[in-house]
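Undergrad: Pasting the sequence and the predicted model now:
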Amino acid sequence: MSRFRKLSHTIWHCQYHIVWVPKYRHRILTGNVGHEVGNCIRVFSQQKEIEIVEMNIQPDHIHLLAMIPPKVSVSDYCGMVKGRSAIRVFNKFKELKQRPYWGNHFWTEGYCVDTVGLDSEMIRKYVKYQETQERRMEQRSLF
């Protein structure tokens, strides 16, 4: 099976590693909030025909490895996912909006994006096992 995908006039393989964080990097993406954010990302990605290869939600950031077709810009995708997920999270968890540091913003303004070439398997493993590595580092720092 070819790694390339097809559109009506395009053959493509556009894979991106995207990372973004909540405002002030608060460790808020746990429990129900983290679960809701993950659901939002899956639903909104599916609507734009974007395949999530790997996703890891840490308490203070999100790693996403996604196949984004060339008809969708990475900037538009990130803006859509961050904006719509913020609206849903604030509507579902109204107590978050009451905190003085949130205002009307759940995410920071920017994001980090990297194109994935032939080393996609290495990046996929990195995203998948990021949580394990972070736990090890936290345990080491306790001693």
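TA: Arrived safely, thanks for sending. A quick note: this is a predicted structure, and the numbers were derived from the prediction, not measured.
Undergrad: going forward, measure contacts between C-alpha atoms and count neighbours the same way
TA: Will do.
Undergrad: For this protein, which segments count as helices?
TA: For the chain, the helices defined by DSSP state H cover 31-47, 74-92, 94-97, 120-128, 130-142.
Undergrad: ok and the longest one relative to helix 31-47, angle-wise?
TA: Counting by axes from the mean of the first three to the mean of the last three CA atoms, to 10 degrees, helix 74-92 points 140 degrees away from the direction of helix 31-47.
Undergrad: got another, please set it beside the one above:
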Amino acid sequence: MIAWSTGWEVEYLRGRHVVSAMHVHLVFVTKYRTNVFNDAMPRRCEDIMIEVCDSFEAELREFNGEHDHVHLLVHYPPKMAVSKLVNSLKGVSSHYLRKEFTSRINPAITHGPFWSPSYLAASCGEAPPSIIKTYIEQQRRPT
């Protein structure tokens, strides 16, 4: 794939045989919705997740969170399985956050998973489905 197009307006990845603009909104919740994040943890979590996304040839576009969950907006190539990205994001961040913030994390979950096993993954397109449906309906079918 060629590097990301510049600007938020043009978000196409161009490859040899594909042009794509795929985004996913991810939400990860801490195990038992434990309030563990302080001021430093989200910054470190974001850095970890940027590195994981880079290894998948994806880009972390937005990151934020509260005391018990984080939100990510990821721009990713079509060859990538979102579930594999999620497993890596949660696994790698869990490992480093538990290691680096041991005193902050509840000892009951320090040795187990940091994140809840569930997550939200919502696709994000350039236009709402209703607009795309109308656009497709207006295409001229060959006669």
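TA: Structure's in. What do you need? Predicted, not measured: the structure shown is a model, and the values here were computed from it.
Undergrad: re the thing from before, want to throw the helices of structure 1 into CSV with mean neighbour count and distance to Asn104 of structure 1?
TA: CSV is the format used below for the helices of structure 1 (neighbours: other CA atoms under 10 Å; distance: least, CA to CA, whole Å):
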stretch, mean neighbour count, distance to Asn104 of structure 1
helix 31-47, 16, 16
helix 74-92, 16, 9
helix 94-97, 13, 7
helix 120-128, 16, 29
helix 130-142, 11, 29
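Undergrad: which residues does the aligned residue in structure 1 for Arg98 of structure 2 contact?
TA: Alignment note (TM-score structural alignment): Arg98 of structure 2 maps to Phe90 of structure 1. Listed by CA atoms under 8 Å, 6 or more residues apart in numbering, the contact partners of Phe90 of structure 1 are 96-97.
Undergrad: any idea how far Phe90 of structure 1 is from Ile57 of structure 1?
TA: Phe90 of structure 1 sits 18 Å away from Ile57 of structure 1, going by CA to CA, to the nearest Å.
Undergrad: just Val113 of structure 1 next, same as before
TA: 16 Å.
Undergrad: In terms of neighbours, single out the busier of these two.
TA: Using other CA atoms under 10 Å, the more surrounded residue of Val113 of structure 1 and Ile57 is Ile57, with 21 against 17.
Undergrad: Quick one: map the more buried one onto structure 2.
TA: So, by TM-score structural alignment, Ile57 of structure 1 is matched to Gly65.
Undergrad: pretty sure that match is touching Arg43, no?
TA: No. Assessed by CA atoms under 8 Å, Gly65 of structure 2 is found out of contact with Arg43, at 10.0 Å.
Undergrad: can you put the helices of structure 1 in JSON lines and add distance to Thr10 of structure 1?
TA: Below are those laid out as JSON lines (distance: least, CA to CA, whole Å):
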{"stretch": "helix 31-47", "distance to Thr10 of structure 1": "20"}
{"stretch": "helix 74-92", "distance to Thr10 of structure 1": "17"}
{"stretch": "helix 94-97", "distance to Thr10 of structure 1": "43"}
{"stretch": "helix 120-128", "distance to Thr10 of structure 1": "21"}
{"stretch": "helix 130-142", "distance to Thr10 of structure 1": "33"}
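Undergrad: Which one, of the ones you listed, ends up nearest to Tyr24 of structure 1?
TA: For these, proximity to Tyr24 of structure 1 was assessed by CA to CA; helix 94-97 is nearest, at 13.7 Å.
Undergrad: Show me what the closest one is packed up against.
TA: Packed against helix 94-97 of structure 1 by the contact rule (3 or more CA pairs under 8 Å, 6 or more residues apart in numbering; DSSP states H and E) you find no helix or strand.
Undergrad: Now do it: everything it contacts.
TA: 90, 102-104.
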